[in-house]
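# Next input, structure requested:
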Amino acid sequence: MPMTSSSSGSSTESWDFSTTSSEDLEDLQLVVEPDVLDRCGKRIKCAFFSHSLQRNGANVYLLHLCSWLIDEFEVDLVSPKDGPMRADFEALGVNCSAISPSKENHRERQLLKQAQYTFVLCNTIMRAEVAVIAEEMGTPCVWVVHEAWPQDQFEYYAKEVFLMDHIDSALLHRAFSLCTRIIFPANVQKELYAGLYKDGAALCIYNGIPLDAIDEFVKSNTREEVRYAMGYEPDDFLIVQVGTVCNRKGQLYSAKAFVKLVEAGAHPNAKLLMVGARYIRDHEIKYIDEINAVVAKAGLQDRVKILDCQDDVFPFYLAADVVLQPSLNEVLPLCICEAMAFERPVIATRIDGIPEALDHHREGLLIPPADEVALKLAIKSLVDNEDERVRLGVNGRKRVQEQFSYRNMINQYKDFINNIVENDVRVQTPVRTPSTTRGFKQWEDTVTVLVDLDNTVVDWDKEFTKRWIAAGNPASDADVIKKRKRFEIEQNFNAQQTELVIKVIAQPGFYAQLEPFPKALWALQTMLQSGIDVKLVTSPHPCCRAQCTIEKYEWVAKHLGDEWFKRLIITADKTAVRGDILIDDKPAVVGSMKPQWKHVLFNASYNEKVTGKPRLTAWEDWERAVLPPSHHKIRRSFGA
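The predicted structure is shown next:
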């Protein structure tokens, strides 16, 4: 590990953290938290394989995922061809490239071999060939299947709907049989593809909606302003459908239902707006022509618009009175959740994963597919009832907050991906070795004491309180923090404050500037000198793992010295670390293994109701919690 001289020019050496390598970390006997390597010289590399760079739901999901990953991984995105969303990914720092798929897949295989990715993610069923290659080569692979293709129609959807010549039924069957990490955005897909994948291979993670971005847009824009920009009047009843204009999305039924609605005289100023025309596939162009023919026959060209795909769809949700999704084949489209996030009532077909997102007459209305009469009646029921539109919209927003939170999605993917990375690069905890006694009394068997840092050695709450109030929050919150009853700090505030809490924790310097509790440093040194094998075992905060890890090293260097680096273990799972005693403030420390250590609670307001565990209330009394009674005089030898 590179070192630098002190500013005074003396021979004192300090660690240069900016150039730390993964090999150096191994020398320090660190249990590597997967994303730590990002800031330590050797960035973890991963690759995303997408079926296109067109603007669609699957790629928007991928963009959301990249917005988290890019801070902790080096991300390559590989697509068969270019598209408008390339600029979005590159703005995040993602490396984009194009590799056309082929039957032989030579280029994909060569890329995986040369790049040595820690893991790859295949986005959509149409990257099945990469999933197969990765599994055959032993590269950890996550296959995210957004589609709902009936098993007996694999050939039809691959060849005729999506024009993917390199995909056939045999390839899809092989991909499902090989892959051990399949993610579905809806539970209904587990049933749809049942029998194709191995037991335990599939997991459902709902796609999340970035509510912060939506709320910011609503604060900065008014419904009247966005309507004016689109050419609509305040008293227009605007019916909106967002999504690729194609047969499976059912826009033709929206047009037919709208014609019947106008013929019934439902609303004199009713307008229909469909957003998402691409004009890149012949069957989609023909479908658009068919819609235009229906509209023209009814003489409603001035009341129906079809717009191309848009970079920003938020204005259309804000402008809408009702949002439609009369799909014929669908999993769980993002546009339904986005509309609900804007508190807009949704009318959708009762197919595939859609009923997992909304209940009939609770967040919206569900109708049979391919039924323009049912669609027209559903629209009319909302045209005539503004109170019902508001009620459905409010319920929809609550549903998104509960089920489709962006943070929930990211946290699930963090756990999933960190599991993969940890199994690939984790350095095992070293076998302990006895310390020298340095002339002080030692007992027969060396004891290993594992000590947590945050709110055990250092006063984490004090630093958080200072920064929280400095961020403009009321000073009275200091008492809330001091008396908090929940271990996770954000759970002591209301849900709307969660993002603010995370922002404070992620501030640069937070962990480096934590103050030690009274006598904590003395206790650590005393334990070590008395022959106890002391290890600092700490977990980086999930909102800033890399930054947190580096700052914990800086803290150790400042307060304990470089020689303690070999006693620092950073891990998300403390149960995997061997020891006799763990001193930790967390009420219950659980993980993947049955721990070998005894848990000693370091006293805190949120663990005061825990019984049946020994407790340490102050570091000057450490020996009472750690040592057998015959050794309780040790601390007197060190001038406590």
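# use CA for all of it now, contacts and neighbours both
Will do.
# Now for residue 500, how many residues are close by?
Residue crowding around residue 500 was assessed by other C-alpha atoms under 10 Å; the count is 16.
# ditto for the one 3 residues further on
Applying the criterion other C-alpha under 10 Å, we find 13 residues in the vicinity of residue 503.
# element containing it?
Assignment of secondary structure by DSSP states H and E places residue 503 within helix 498-505.
# Quick check: next helix or strand after that helix?
Tracing the chain C-terminally past helix 498-505 and defining elements by DSSP H and E, one meets helix 520-529 next.
# That next one packs against which elements?
In this structure, helix 520-529 packs against strand 533-538, with contacts taken as 3 or more C-alpha pairs under 8 Å, 6 or more residues apart in numbering; DSSP states H and E.
# Let me know the angle separating the strand it packs on from helix 520-529.
Regarding strand 533-538 and helix 520-529, their directions subtend 140 degrees when assessed with axes from the mean of the first three to the mean of the last three C-alpha atoms, to 10 degrees.
# Give me the helices and strands touching strand 533-538, please.
Counting contacts by 3+ C-alpha pairs under 8 Å, 6+ apart, the secondary-structure elements packed against strand 533-538 are strand 448-451, helix 520-529, strand 568-570.
# how about a cut-off of 10 Å?
For strand 533-538, the elements it packs on are strand 448-451, helix 520-529, helix 545-559, strand 568-570, strand 581-584, judged by 3 or more C-alpha pairs under 10 Å, 6 or more residues apart in numbering; DSSP states H and E.
# so which of these gets nearest residue 417?
Distances from residue 417 to each of these were compared using C-alpha to C-alpha; the minimum, 13.7 Å, belongs to helix 545-559.
# Now the second one, please; I'll put the structures next to each other:
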Amino acid sequence: MNKAQKNPIRVLMLGAGLDVKGGITSVEKLILQHTPPELEIEHVATFAYGSAFRNVKVFLQAVRILIQRLLKSEIDLIHIHFSERGSTLRKMLLILIASRFNKPIILHAHGATYQEFFSGLPQFVQKIVVGIFKKCTKLITLSKTWQDYYARAFQLQAKQVETLYNPVSVPLQVPQRSDRERTTFIFLGRIGKRGGALDSQSIVSFPQQDKGAFDLIHAFAALPESERSLSKLILAGNGDVELAQQKVEELNLSDSIIIHSWLSPVERDALLAAADVFVLPSYHEGLPMSMLEAMAWGLPVIVTPVGGIPEVVIHEHNGLFVEPGNQPQLTCTMQHLVNSPSLKAALGKAAREDVQALDIQNYMPLLVDIYQSVLKPSAIRKLERSSR
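Have a look, this model is predicted:
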């Protein structure tokens, strides 16, 4: 729990455990690390890595803490992070509990494949989800595109939905890259497809989520020898790491392609500082944290125009677009940047400048504004009186 001043707004934040690898956790950590004096945030995990038994235990603990805080009136609002599949099922129960106590409920949508997941639910299940999620006071989305979708899907009023782009921590300085002879491409994220026809966390089918790691490996392998000899590819993440390594060995590219498992923030930043171009040829996205982190480090990005990405990346201004699954186009785009050092520098410079607006120092006041907007005037007056 982060305590800062006598009577801050007390927030109970429910979401993925802080040891879980992924974008939701990255956002949670940034918020917790940069909590301003006017907030007091208690984070409670609703999901963690481990066995099904451990996850049931973690979730029941979250339910217990939520009920305890509500019964004792120890919180002013509830902030719930959610995505597709089992996350939606878990958060439905939490929303039902919280709504009984007349406290503001803020939902924070993160799911990259939520539209496909939701449309694949039986109609009667969709109605149940909508009926429960409509109880929220505010729903935060990662882009205007997602804002429009959730407003329609959950039948929300315009005032209930608001866009808040993901935050990023922008380093004060980035390395000079113009004198590098070799172009290092970097991919950060899940390697391979997530799940299949049925996920262990869910009772319903869902679409595969693919960030295009294997497309990238094949696209790099297809580079002409003249460009490939001047390039290197680094992939880091969780998922099918061993399978990716096997594919690299099959292609006889172990000297040019390096595979890492999930990295710590320090290790990630070291790789971003050493890299020249970020590549994320995803099929689905919310607003990828890895892309924002790369832009903050002054890297040009090669990405796909999916999810909220087109609201941050402008083609040929701060990055380049390729279509999902189009490996020849990806190869050509990588080849183009290998041969265009001035373009790499210009795109990277613009990327770093543009992402400054999403720095966590700019994000937190916006989040505070949202928190204050959902509190009833009487609750705000009570906080003001008690702080005198």
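# Quantify their similarity with the TM-score.
For this chain pair, the superposition-based TM-score is 0.79 by TM-score structural alignment, normalised by the length of the second structure; 351 aligned residues with a C-alpha RMSD of 3.4 Å.
# thinking again about what came up before, closest to residue 234 of the first structure out of the helices and strands packed on strand 533-538 of the first structure?
Each of these has some distance to residue 234 of the first structure by C-alpha to C-alpha; the shortest is helix 545-559, at 48.0 Å.
# on that earlier part again, will you turn the helices and strands packed on strand 533-538 of the first structure into TSV that also has distance to residue 169 of the first structure and mean neighbour count?
Compiled in TSV, those are given as follows (distance: least, C-alpha to C-alpha, whole Å; neighbours: other C-alpha atoms under 10 Å):
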stretch	distance to residue 169 of the first structure	mean neighbour count
strand 448-451	54	25
helix 520-529	63	19
helix 545-559	42	20
strand 568-570	46	23
strand 581-584	54	25
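# Name the next helix or strand downstream of the top helix by length along the second structure, please.
Within the second structure, and with DSSP state H defining each element, the longest helix by residue count is helix 52-71. With elements assigned by DSSP H and E, the helix or strand that comes after helix 52-71 of the second structure is strand 77-82.
# matching residues in the first structure for that following strand?
Residues 119-124 of the first structure are where strand 77-82 of the second structure aligns, with TM-score structural alignment as the criterion.
# Mind listing what's buried along the matching stretch?
Buried residues in stretch 119-124 of the first structure, counting neighbours by 16 or more other C-alpha atoms under 10 Å, are found at 119-124.
# likewise stretch 131-142 of the first structure?
Using 16+ other C-alpha under 10 Å as the test for burial, stretch 131-142 of the first structure gives 131-135, 139-142.
# circling back to that earlier point, nearest to residue 520 of the first structure among the buried residues of stretch 119-124 of the first structure?
Checking these against residue 520 of the first structure by C-alpha to C-alpha gives residue 119 as the nearest, at 40.8 Å.
# Contact partners for the nearest residue to that closest one once chain neighbours are set aside?
In space, not counting the residues next to it along the chain, residue 119 of the first structure is nearest to residue 140; the distance is 4.7 Å by C-alpha to C-alpha, 6 or more residues apart in numbering. Residues in contact with residue 140 of the first structure (C-alpha atoms under 10 Å, 6 or more residues apart in numbering) are 46, 117-121, 131, 134, 179-181, 417, 420-421, 423-424.
# rerun at 7 Å
For residue 140 of the first structure, the residues meeting the contact criterion (C-alpha atoms under 7 Å, 6 or more residues apart in numbering) are 118-120, 134.
# so which of these persist in the second structure?
Among the contacts of residue 140 of the first structure, the ones whose aligned partners also stay in contact in the second structure (both residues aligned by TM-score structural alignment, their matches' C-alpha atoms under 7 Å) are 119-120.
# show me where the second structure has strands.
Along the second structure, counting by DSSP state E, strands occupy 9-16, 39-47, 77-82, 105-109, 138-141, 161-163, 183-188, 193-194, 209-210, 231-236, 257-260, 277-280, 301-303, 319-321.
# Relative to the first structure, what is the average displacement of the first one?
With the two structures superposed, strand 9-16 of the second structure lies on average 2.0 Å from its match in the first structure, counting by mean C-alpha distance after the TM-score superposition for the first structure.
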